[in-house]
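> structure of the sequence below:
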Amino acid sequence: MSSDVPTPQPALQAAAPRRRFRPFRLFGALILILVLVALVAGGLLLAHELQTSRLQAREISRFAAKLDYERVAGRSDAVRYPQHGPFDQRLGYTELPRFIERLEARGFELTAQTRFSPDLLDYVDRGLFPPYREKTRTGLDVLDCRAGPLYDFRYPYRGYADFAAVPPVVAQALLFIENRDLLDESRPTLNPAVDWVRFARAAAAQVGRMVKEDLDAPGGSTLATQIEKYRHSPDGITYDAREKLRQMVSASVRAYREGEQTLPVRRNLVLDYLNTVPLSAAPGHGEVNGLGDGLWVWFGADFDRVNELLSAPDGEGDTLKAQGLALRQVVALMIAHRRPSWYLARGREELTRTTDAYLRLLTEAGSISAAMRDAALSQPLLFRDLVANPAVLPANPGKGTTAVRARLAGMLGTSLYSLDRLDAEVDTTLHGGLQQAVGAYLNRLSDVDFARSQGLIGDRMLNPATLGAVRYSFTLVERTPGGNRVRVQTDTTDQPLDINEGSKLELGSTAKLRVLTTYLEIVAELHGRLAELDVPALRQVEVARQDNLTRWAIDHLATASDRSLPAMLEAALERRFSASPAENFFTGGGVHTFGNFNRSDDAREPTLREALQASINLPFVRLMREIVRHTMYQVPGSTAQLMEDAEDPRRAEYLARFADREGQTFLRRFWRKYQGRSPEEMRTLLLDGLRASAERLAAVFRYLEPEAPPEALAAFLGRRLGDAQLSESRIEQLYSRHAPEAFDLPDRGYVARVHPLELWLVGYRMRNPQASLSEAVAASADERQAVYRWLFRTRSRSAQDSRIFTMLEVEAFLDIHRRWARLGYPFGHLVPSLATALGSSGDRPAALAELMGIIVNDGVRLSTRRIDRVRFATDTPYEIAFSVRPGVGERVMAPEVAAALRGALSDVVESGTARRLAGSFRLADGSALTLGGKTGTGDNRIVIGGRPGMALNRTATFVFYLGPHHFGSLTAYVIGPNAAAYRFTSGLPVQILKSMAPVLVPHLAPGADIACLPVEDLPLPLAVPATANERAVPVDEEVLPGDAGGSPPVESAPVMVEPPLPDPAQSATEGVLPAAPLSEGGVAPDAADVGVVASPVPDIPAEEGTDAAPPRARAGRIDAGPAIPVPPTAEPGLPGSVPAPGPAESAGTHPPAE
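Okay, the predicted model is just below:
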């Protein structure tokens, strides 16, 4: 066989199984790889984002750009105001809704407000804080009528103007303690709201505290979130994690509101923190914010000096020690912020230790040198003694600004302290330049040479040796169609009290202007009622026997050829009244005499016009008596008419109805007087209205506090009577004499010289402070009848008549007071005495100026403005503006009456007590302004026990108008016991005003001060008498008793002594008469304390009086002599008549200045 035969091959082995392709596994691997890559990339991106915040910068800045707002005219329908946050509260932002309501209720209208964008509205509605550049130092700005600064309060008071002003070591210390990487310039878009490392460490510590509660957990806040917290979080505290999140989000959005780059924002955070960090509160200073104020308040350190030291290189010796102390104080306050109320009070030792530790750490970190550290550690941390050296902010706002601030605080319902710290701006009506010029002029009057050059040294003027104690107040008001605007309001005192608006002074004969005004108003009312009647009808008009004023009006209209109102008013001014001081006047419950300034006037019978020019007293006392009696008989169903017929069978019925009706009337008046006051305030108001005497005060005290021990009475009398010390036996006597069971309510009211129902109401309200008026009326039914039960008695009829007359006089003065109040009288009551005609009820210079404004404005009362516009939160999302609503004048006086008064006042300047002013105000064109005014001199004294009178104050006032648009008042005054040494009269303010003419005249010409007026206010001419009346009357300037030259006294002392008080055991039915209503403020001091001589007055029945009017009184003349029967004194053993206050300038009869 051949070898070529193929050899058989073994079978092929079976092939290996083939792998299946699995794409999902590959995909999963890819996903895993991608995830790992993504995680790595994400981690890197996250790390990069945490490091740079670039993504946050881009997205948050875009979002923040939509959170805008705009200022719109009128009211906004899209705005939100914060509801909490210490800074929002201090700046007034949380109070803006309440301010809107209060200002709109007080004559302002909302003229501008902000409108939030929809995004900002949504953002704020989610509870976040709106982003805007917040103010670190702000406060109240007061501007004058030309937008010039009058007053600005900046809080905090001390601070850095910008970041460059912060010493580097201060910034480094702050960052080391609170936020070390904040100013890293390599990270331009860094979000300053979150320090992630610090945040993580704080979060881990919080987790740890869940396991161990006492674990020390560091905070995770940055400067940005801390600022959000103490500015806007409730109470400045982070209560929970949600609040922390709100702070972080708000701070982040705020950081990017101006774009992605945050380094400028971060620098501002350092600046803002240093300027605003809360550092507790100090007694006498209030809250302390900011490093600057903190250094000054807590350490007494000078902020500028501290910055100077810390900005310089390390010094040597004492300089280095000073630098070390400054740094130690700065670091201490940075640490104190963590717990300021603890560290700066009871925790000062702990603060010292912690400060030392941080000084060492700062050295280790290289922020300060070892030498600086050692110098700082060597200096003790000494705190200011806030008792011996209180931290009081300097402030000198000036009186005009003080009045504006006080008025605005009242309108807003806030304190002056809080007002100054509001983010607010006020446009006032004051003219800053003129205010400053007048203030400077008045202050120079204490210089002898200057006073002499102004003609102020001499008899009845100033004494060179005592110039410094005389103070001056001045008010100038400009009449505009939009209201009266105060251009100047100033005084020369260095006290907060504003004499123009905050005082109660006896301004003497200026009260004659009010009396004359009331008189002419009544004449106008009588003209309106009677002028349409013919002569026979006039003769049929029933006139009360003692209503001489109505009788004169009838006689005038029956005989006059010209029955017009102006003619009747002129005739009324030409009526003659006796100036004789020989008459005794029963008024205010006692018999008084009055005197004139000049004895030569005693025999005169001047017209009222002449009496006003020469300021003669007695004609005005008699005129006031006419007004009082006329008022008594003008009320329908008047008790005065009821008591004419003693046999009227309806007498008892009338008296019962009268008692209930009149009792309710008085009760309602007294309710209004005390409404809204606390029990202590009611008691104080009641007591302030009394003339202080031991008997009166004890009577009231024992009624209001029947359970109080004698020691309480002694302490009370000591506070009220001051230097008048009472012995222990006298206290015991008063305590038992006025025991609750000793007197019933009417008798106690009589003893206290206060209306019994007023006394009852104060006691009732003190026991039932929540009672309503209806409850008080119901509870007082018996007391009302008891108060008037004496009217029902028939025994001692003449004594009843005297009490009835006293009550009628009081009621008449209540009506007269309503007339005066309508014309701006500032107080709640008048002293019910004819002496009110001479100033005993007191007045205020500003109130007299308001009356003059009514006269100048033809009888229309315009609102008196000191504030034109108010703005809050300027350049913030909360900005809001108000303007005063254009005023609508109220006619309160007939124009004919105003014209008659202007003429009479012009005569005072042309030929009366102010004649030295005549012709002194001439405009640039040579024309003279028409001037008018009224002078008055007050000498307020207390006379006790026959000793020489103790002077309380002396005043000389001139209330004036200067041409058709301007009016005001000027007062010179001395307060205190030394006032008795001064003899100046009202010629002094007249001469001062004359000397001020060069200062004032440039502002008095029509249109001269148009820059001060709102655009809508244009000069409006006013007709004033073109020429003064040429009647020559011999006059002299007013002189007070005891003045040089032997001038006679104004009046003698009251001639009635208060008899012994009623025996407590004696029944009221035995003739002890309770007081008739005496007034809301009480009457005069007890005559027993005044030290005068008793002079009994004979019983003269009313119907047999010596002044019974004939059927037709002599027109145009009022004789001396009693015009009403002098009421008799009480029977032996009964309370006699009580002396009422005498006229101004008299001794022992005046209410104390308030």
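
> okay, CA-based contacts and neighbour counts for the rest of this
Noted.

> tell me which element the closest residue in space to residue 534 that isn't next to it in sequence is part of?
Counting by Cα to Cα, 6 or more residues apart in numbering, residue 558 is the residue found nearest to residue 534 once chain neighbours are left out, at 7.6 Å. With the criterion set as DSSP states H and E, the secondary-structure element containing residue 558 is helix 548-559.

> which other helices and strands contact that helix?
Judged by 3 or more Cα pairs under 8 Å, 6 or more residues apart in numbering; DSSP states H and E, the packing partners of helix 548-559 are helix 511-530, helix 535-540, helix 617-632.

> what's the offset of the shortest one from the middle of its chain?
Right, helix 535-540. Averaging C-alpha coordinates over helix 535-540 and over its chain gives two centres that are 53 Å apart (Cα atoms, centre = their mean, to the nearest Å).

> repeat that for stretch 593-613.
39 Å.

> distance of the nearest residue to residue 535 once chain neighbours are set aside from residue 568?
Counting by Cα to Cα, 6+ apart, the nearest residue to residue 535 once its immediate chain neighbours are dropped is residue 558, at 5.2 Å. When distance is defined by Cα to Cα, to the nearest Å, residue 558 is 12 Å away from residue 568.

> next SSE after the helix or strand where residue 450 lies?
Residue 450 belongs to helix 448-453 when elements are defined using DSSP H and E. Tracing the chain C-terminally past helix 448-453 and defining elements by DSSP H and E, one meets strand 471-480 next.

> what is that following strand packed up against?
The contact analysis (3+ Cα pairs under 8 Å, 6+ apart) places strand 471-480 against strand 483-491, helix 499-502, helix 845-856, strand 966-975.

> please give the structure of this sequence too, so both can be compared:
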Amino acid sequence: MKAGGSKQTWRTIRMMFIFLLILALILAVIYEIETSKLQAHYISRLAAKIGVQVASGESPSIQFPKAGPYDTRLGYVELPTFFRNLDVAGYDIEAQARFSPFMLEYTQAGFYPAYREKSNAGLRIEDRLGRLIYAAAYPERIFSDYSQIPDIIVKILLYIENRELLDPRYPLKNPAVEWKRLTAAALELGMKVVDSSRNVPGGSTLATQMEKYRHSPQGLTLSVKDKFQQMASASMRAYLNGEETLQARYRIVCDFINSMPLGAISGYGEVMGLGDGLYAWYGVDFPQTVRLLSQRPSNLSDSVVKARAMALKQVVSLFVAQRRPSYFLAQDHMALKAKTDTYLRLLARVGIITPKDRDAAIAAPLVLQERVDPPSAQSFLPRKALNAVRVQLLNLLDIDRLYRLDRFDLSVTSTVDQSVQQETTTLLKSFSEPLAAQKNELYGYHLLGDGDSSNIVYSLTLYERSEGANFMRLQTDTLDQPLNINSGTKLELGSSAKFRTLATYLEIIAGLHKQYRSLSRAELAKVEVDPADYLSRWVISYLSGYSDRALSAILASAMQRSYSASPEEKFFTGGGVHTFSNFDTRHDNRMFSVQDAFNHSINLVFIRMMRDITQYYKYQIPGVRQLLADATDPRRHDYLAKFADQEGQIFLQRFYRKYAGESFGEAFDILLEGMRQNPKNLAAAFRYIKPAAGFKEFKAFLSGHLKNGQAAGNRLPELFEMSGPHTYSLVELGYITRVHPLELWTLAYLNRHPDAGQGEVIQNSAAERQQVYTWLFKTSRKNKQDVRIRALLEVEAFSEIFLAWKRLKYPFNSLVPSYATAIGSSADRPDSLAELVGIVLNEGKWYPTLQIRKLCFGEKTPYETRLAYRKSQGEQVMHPQVATALRQALLGVVESGTARRIRNAFLLSDGTGLAVGGKTGTGDNRHNIYGSDGHLLLSKAINRTAVFVFFIGDRFYGVVTAYVAGQDSDDYTFTSALAVQILKAAAPRLMPLLAADDQQ
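Next up, the predicted model:
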């Protein structure tokens, strides 16, 4: 018995011990669930190993997020792509975040980096001295910290989402887990295996919800792994500052209220946070809502009670809607109202709101907006330079919308000088005041003519050359539109084109000097040069006659070459005969040196200079002399075929516009208006254009179009037969009808293909274009052939001139093949002309023009990266001595030419003046219509421009423009003197920048 009793006793004791162990374990689990003491101990020690340091150079350990709405919105996901784009654009990583070993291991395991995330962020732009000029922050309306949030808002949120979060009895509590909800969700998930129709409630806390909608792909929990990832990441984030988490939990509440997703609405875009949600969906003032809900509900007037009830209902509705924003806010407003009213009753039941508040809130209407009306339009004038910076950012990062750019966590240091920008903008605006009220520097000079000054757009851009780059310091104009007339327009800038023409002229001289400088006089005498190649002949003559063969000497001599300014000569250019005139008739019939002609902007000198340039390039074509001399040269056929093709296309485009969209009868009537009408002509045209028509249709047509005395009578069958569609060639048909053969072909083609486009008509007419010019290929027509070949040779020469201009940053993709290009017919852009001055100042080297010096992505985040522009080596696009000669030429324009009024305008404090050079230009762009005898029938104004492209000292350069668009420009007679006077008036505003030593 004793032995058996002993065994029973030990068994009982063992069972009691096991029970106590289980009980202790249960109690320990319950204690841990309530207090999170063990979690706090271990997770806080792991969190202490998380760290980031920013050090020079590219980081070997940084890890970028791959997905997540928050990380995508702030630009973190795309950072590797941005860095590659910026590297190509010339920016280097100066400094970048380094992950601690544990943080690197932690993120590589798939967890989200633990750091204090930003409640809002966006693009920030500073000027060159660090002054803030632009700041975007999204969401826009936030609580800066927990203390600003009305207590009732916190209580409502916690009741709906996370009731135990702020329990002060447990200072170490892990906010990532609410065990009751998690257990209920787990049980429901298990039951769903049996009953798939069951709806599983979420077990998320505010902390894990934020991890989900910020960092999970698409902001969703798609698997158990995703849920674990969110909980682990939220836990690590909560213990970053040690074991106690109460302050972290306060931040969670504040961050959630500021960032919860609330869909998207037209006119605003993505909506985040309570403040932006109230504004976007209800159109209410966020501060006013905060004030209403901060008041105690007792002793309020009826109007305040109603307003408070409305605010309460709107807040509750947004907390409800954040669970399914696209459904509640964009689709089913009635479901949102019903759910909101349910929560209002529950909130009153637990005492969070009073019954009075509940009843008033339920009675209040819940009216959501369908779109957000844009704010009142702001003037574009103060933002011209800023917009140029933002546009360059779009290009650098290769993104398509300012909407996205403004939401990136990005700080930028621009090159703009904000104070000079503001003062200059104010000055230019004063120039645009109505003339009667104008009291500024321009008024006394009578430069505007009869027009109203308020219609003139004034523009000023200034750059500073620096080591390895050119910096934009200011860019402003008075056009209150997004368009930037400096870089976004195509303007005829008149005589400023002479600057490019002179550059091309001097480059040719420099090239010929290099080609022939090493030849002796005897060798030079043997060089064969066509008599029409005046530039080559002049260089050979110079090198044969002067002992000083230095490039600087021949360039100086080239600037003293003389040209006639006579307007009497007729010039065959651009496919026809043209005459040109000088701006000032006092210059007619005089000879001018190149320098004097440049100083005084004399048109006919530069027309003749462009002819010399064209002839030079024309005779660089191998064998061109033989081509023009020998009528049997096989290359002539190729040139003539090309001419026929091009000329034919011009006619086809004209005929297509004439007949497209017309019915056959209407089109034929139009054709007959210019055609001598007799039975033979009508029959030939009709049968060719409509070959499938039968005799009856032919007869009806002829009877309807023959005039009295032209009746064909019994000859109709004969006419029908003898005018068959294959009776005459297209050339013969044109001769018979006295209509251009291609006009007949176009009408016939459109009859068969009424929906054909212009491109199709041109594509399918290649053979006919050659056919109608067969007469041109006969050697007996050599003189006419030569005229057309020379026209094509001129086009080829202008292709070479275009390449020379393009190398010097001409902004467009073609030139008008005419000598008139020398005086502005090919147009230009103000900032492109300024870029040419920059090349001159930089001794023939082109350097990139910057609006952005430095960028910083993700400041105070694990992704922080600072980039700066690396100094460019530049591109030598012009011979340095050509640049020197051009600089001297520009100085001459100010010293004794059309820009004399700007002399001595830029004086330093010691009384010395900064050297100023430049080129003026006046563009009077008109649409002229001439009669068959060449006389002008109608001249319609298109726009008028005045431009002054300049440099100041050795560092600064830019361009001033005055511009009037449309027929109103007929009322203005201003010249480039107006642009020069604008710069003179701006001089005092610019001097603080011009005199500064720094080049930030």
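
> on that earlier part again, okay, the angle between the helix holding residue 558 of the first structure and helix 617-632?
90 degrees (axes from the mean of the first three to the mean of the last three Cα atoms, to 10 degrees).

> matching residues in the second structure for helix 548-559 of the first structure?
Counting by TM-score structural alignment, helix 548-559 of the first structure lines up with residues 534-545 of the second structure.

> name the residues of that stretch that are buried.
Applying a neighbour-count criterion of 16 or more other Cα atoms under 10 Å, one finds 534, 535, 536, 537, 539, 540, 542, 543, 544 buried in stretch 534-545 of the second structure.

> now the residue nearest the centre of the first structure: which helix or strand?
With distances taken as Cα atoms, centre = their mean, the first structure has residue 406 as the residue nearest its mean C-alpha position (4.2 Å). Element membership for residue 406 of the first structure, per DSSP H and E: helix 399-412.

> same thing with residue 868 of the first structure?
When elements are assigned from DSSP H and E, residue 868 of the first structure belongs to strand 867-872.

> can you check residue 933 of the first structure too?
Under the assignment given by DSSP H and E, the secondary-structure element containing residue 933 of the first structure is strand 931-942.

> what's the mean gap between that strand and the aligned bit of the second structure?
Once the two models are superposed, strand 931-942 of the first structure sits on average 1.4 Å from its counterpart in the second structure (mean Cα distance after the TM-score superposition for the first structure).

> hang on, the earlier thing: quick one: contacts of the helix holding residue 450 of the first structure?
The contact list for helix 448-453 of the first structure, computed with Cα atoms under 8 Å, 6 or more residues apart in numbering, reads 444, 445, 457, 464, 467.

> show me what contacts the second one?
Which is residue 445 of the first structure. Applying Cα under 8 Å, 6+ apart, the residues contacting residue 445 of the first structure are 451, 467.

> how far away is it from residue 939 of the first structure?
Applying Cα to Cα to residue 445 of the first structure and residue 939 of the first structure gives a distance of 21 Å.

> buried residues in the helix holding residue 450 of the first structure, which are they?
Residues of helix 448-453 of the first structure classed as buried under the neighbour-count rule (16+ other Cα under 10 Å) are 448, 451.

> before we move on, what about stretch 890-910 of the first structure?
Counting neighbours by 16+ other Cα under 10 Å, one finds that the buried residues in stretch 890-910 of the first structure are 892-910.

> over to stretch 275-287 of the first structure?
Of the residues in stretch 275-287 of the first structure, those buried by neighbour count under the rule 16+ other Cα under 10 Å are 275, 276, 277, 278, 279, 280, 281, 282.

> residue range for that stretch in the second structure?
Per TM-score structural alignment, the counterpart of stretch 275-287 of the first structure in the second structure is residues 258-270.

> now do stretch 922-941 of the first structure
Going by TM-score structural alignment: stretch 922-941 of the first structure matches residues 907-926.

> mind listing what residue 569 of the first structure touches?
Residue 569 of the first structure is in contact with 520, 523, 524, 896, 897, 900, counting by Cα under 8 Å, 6+ apart.

> tell me which residue of the second structure matches up with it.
Matched by TM-score structural alignment, residue 569 of the first structure corresponds to residue 555 in the second structure.

> count the neighbours of residue 23 of the first structure for me.
Other residues within reach of residue 23 of the first structure by the criterion other Cα atoms under 10 Å amount to 9.

> thinking again about what came up before, between the buried residues of stretch 275-287 of the first structure, which is nearest residue 313 of the first structure?
The shortest separation between residue 313 of the first structure and any of those is 23.7 Å, and it belongs to residue 275 (by Cα to Cα).

> SS state for the closest one?
Secondary structure for residue 275 of the first structure, judged by DSSP: H, G, I helix; E, B strand; the rest coil, is helix.

> for the residue lying closest to it once chain neighbours are set aside, give me its contacts.
Spatially, and ignoring its direct neighbours in sequence, residue 275 of the first structure is nearest to residue 290 (4.2 Å; Cα to Cα, 6+ apart). Residue 290 of the first structure makes contact with 156, 158, 159, 273, 274, 275, 276, 277, 278, 279 under the criterion Cα under 8 Å, 6+ apart.

> average distance between the host helix or strand of the last one and the second structure?
Assigned by DSSP H and E, residue 279 of the first structure falls within strand 278-282. In this overlay with the second structure, the average offset of strand 278-282 of the first structure from its partner residues is 1.4 Å by mean Cα distance after the TM-score superposition for the first structure.

> what stretch of the second structure does stretch 505-522 of the first structure fall on?
Per the alignment by TM-score structural alignment, stretch 505-522 of the first structure matches residues 491-508 in the second structure.
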